[in-house]
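Peer 1: Output the structure for:
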Amino acid sequence: MRVMVLVKATEDSEAGTLPTPELIEAMGKFNEALIEAGVLKDGDGLKPTSHGKRVLFSGADRTVVDGPFAGTKELIAGFWLWEVKDMDEAVAWVKRCPNPMPGPSEVEIRPLYEASDFM
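Peer 2: Below is the predicted model:
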C-alpha cells in the first residue's frame, strides 16, 4: 500500500523558519530508519507558500494566483511517499517521527489510488 504522508504547515513553516540542527539530525535518523525498512520512496520539505503559485481552473480559463496563501492549517510544509503493508503500519511510523515543527503540528496520512482500485 502506498501512502502520502503530509506534514501540515504552521505559522513557523510559512514564515520560513528553518529547522534546528537537532531536528535536522533527528529527521535524518528517522528517514534512515524508513530507508532501512524499505518504507521510504520519496520525501522532502516545501518552501513557504510565499514562493508558490496556484493555477485556478474554470472551464477553459486558467488564472494564476501568487502566494502566500491563507489558511495555514490547510497548507502542506512537506511530504513523504511510503510503501507500507497497511494504514496501521503507516500510523506506527508517524508515531515514531520527531515533531516536524517547533510547536504543535499535524501529519496527515492518505492512501494513493492503485490500479486495482479501478477494476
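Peer 1: okay, CA-based contacts and neighbour counts for the rest of this
Peer 2: OK.
Peer 1: got the end-to-end distance for stretch 29-44?
Peer 2: Distance between the two ends of stretch 29-44: 14 Å, counting by C-alpha to C-alpha, to the nearest Å.
Peer 1: so how far is that stretch off the chain centroid?
Peer 2: Stretch 29-44 sits 14 Å away from the centroid of its parent chain (C-alpha atoms, centre = their mean, to the nearest Å).
Peer 1: How about stretch 68-77?
Peer 2: Mean C-alpha position of stretch 68-77 versus that of the full chain (C-alpha atoms, centre = their mean) differs by 12 Å.
Peer 1: what's the answer for stretch 87-97, then?
Peer 2: Here stretch 87-97 is found 14 Å from its chain centre; the criterion is C-alpha atoms, centre = their mean.
Peer 1: Longest helix in the chain, please.
Peer 2: Within the chain, and with DSSP state H defining each element, the longest helix by residue count is helix 21-36.
Peer 1: What residues of that helix count as buried?
Peer 2: 23, 26-27, 30-31, 34 (16 or more other C-alpha atoms under 10 Å).
Peer 1: same check, this time on stretch 6-26
Peer 2: In stretch 6-26, the ones that count as buried by 16+ other C-alpha under 10 Å are 6-10, 13-14, 23, 26.
Peer 1: ok, now stretch 67-85?
Peer 2: For stretch 67-85, the buried set under the neighbour-count rule, 16+ other C-alpha under 10 Å, comprises 68-69, 72, 75-84.
Peer 1: Looking at these, which is nearest Pro102?
Peer 2: Taking C-alpha to C-alpha as the measure, Pro102 lies nearest Ala77 of these, at 13.0 Å.
Peer 1: Would you do the same for the sequence below? I want to compare the two.
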Amino acid sequence: MRFMMIVKATRHSEAGIKPTRELVDAMKAYNEELAKAGVLLAAEGLQPSSGGLRISYPIPGGMPNVTAGPFEEANELIAGFTLIDVKSEEEAYEWAIRMPDPHGFGEGEIELRQVFEAAELIRDPRILAMEADLRDQIDMINKK
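Peer 2: So this is what the prediction gives:
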C-alpha cells in the first residue's frame, strides 16, 4: 500500500526560508530510516509557490486558466512530500508520526493520504455497460 505524507507549506516555506542544519540532519536521518526499512519511494521538497503556476479547468472541455504564483493561504499549499510503500495504514501512520517537524518552527503539518493503485482505477467493463444501460433507462423515463 502506498501512502503520501504531504508536508503543508507555512509562511516560512513560502518566504523561501531554508531549514536549519539541525532540521536537515534530522530529515536526512529519518529518510535513511525509511530507506533502511525498504519503504521509501521518494522524498522531495518543493520551491515556494511564487515560482509555480496553477492550471484550472473552469469549464468542462474548455480551455484551462493559468495563474502565476504566489498563491494565498500558505497552509493549503504543499511544501514537500514523502512517498512510502508499506503493509498497512497503521504502519503508514507510525512512520508519519515519526517525521520531524518539517519546518522546525512548530508550524509543521503533515497530511497522510493513501495512493490509489492502478487496479482500483480500472473498472470492470461489464459494470460500465450496466451503468450505461441504467442511464439510458433513466433518460427514457425522464423523457416520458
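Peer 1: Could you get me the TM-score between them?
Peer 2: Structural agreement between the two chains, given as a TM-score (TM-score structural alignment, normalised by the length of the first structure), stands at 0.94; 119 aligned residues with a C-alpha RMSD of 1.1 Å.
Peer 1: would you turn the buried residues of helix 21-36 of the first structure into JSON lines with distance to Gly43 of the first structure?
Peer 2: Rendered in JSON lines, the data for these read as follows (distance: C-alpha to C-alpha, whole Å):
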{"residue": "Leu23", "distance to Gly43 of the first structure": "16"}
{"residue": "Ala26", "distance to Gly43 of the first structure": "15"}
{"residue": "Met27", "distance to Gly43 of the first structure": "12"}
{"residue": "Phe30", "distance to Gly43 of the first structure": "12"}
{"residue": "Asn31", "distance to Gly43 of the first structure": "9"}
{"residue": "Leu34", "distance to Gly43 of the first structure": "11"}
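Peer 1: about what we covered before: determine the set of other helices and strands touching the longest helix of the first structure.
Peer 2: For helix 21-36 of the first structure, the packing partners by 3 or more C-alpha pairs under 8 Å, 6 or more residues apart in numbering; DSSP states H and E come out as strand 40-45.
Peer 1: and the strand it packs on, how far from the second structure on average?
Peer 2: Mean deviation of strand 40-45 of the first structure from its aligned counterpart in the second structure after superposition (mean C-alpha distance after the TM-score superposition for the first structure): 0.6 Å.
Peer 1: Now tell me what touches the next helix or strand after that strand from outside.
Peer 2: Counting by DSSP states H and E, the next helix or strand C-terminal to strand 40-45 of the first structure is strand 53-58. Counting contacts by C-alpha atoms under 8 Å, 6 or more residues apart in numbering, the residues outside strand 53-58 of the first structure that touch it are 62-67.
Peer 1: Just the buried subset of the residues you listed, please.
Peer 2: Here, 16+ other C-alpha under 10 Å leaves nothing buried among those.
Peer 1: which one of these is nearest Gly103 of the first structure?
Peer 2: Gly67 (23.4 Å).
Peer 1: Give the aligned equivalent of the closest one in the second structure.
Peer 2: In the second structure, the residue matched to Gly67 of the first structure (TM-score structural alignment) is Gly69.
Peer 1: wait, what's in contact with the aligned residue in the second structure for Ala26 of the first structure?
Peer 2: Structural alignment (TM-score structural alignment) places Ala26 of the first structure against Ala26 in the second structure. When contacts are counted by C-alpha under 8 Å, 6+ apart, Ala26 of the second structure touches Pro100.
Peer 1: One more pass at 10 Å, please.
Peer 2: Ala26 of the second structure makes contact with 20, 32, 99-102, according to C-alpha atoms under 10 Å, 6 or more residues apart in numbering.
Peer 1: need the helices for the second structure, in chain order.
Peer 2: With helices called from DSSP H, the second structure shows them at 11-14, 21-36, 89-98, 118-121, 125-143.
Peer 1: Of those, which is nearest Glu107 of the second structure?
Peer 2: Among these, the nearest to Glu107 of the second structure by C-alpha to C-alpha is helix 11-14 (9.1 Å).
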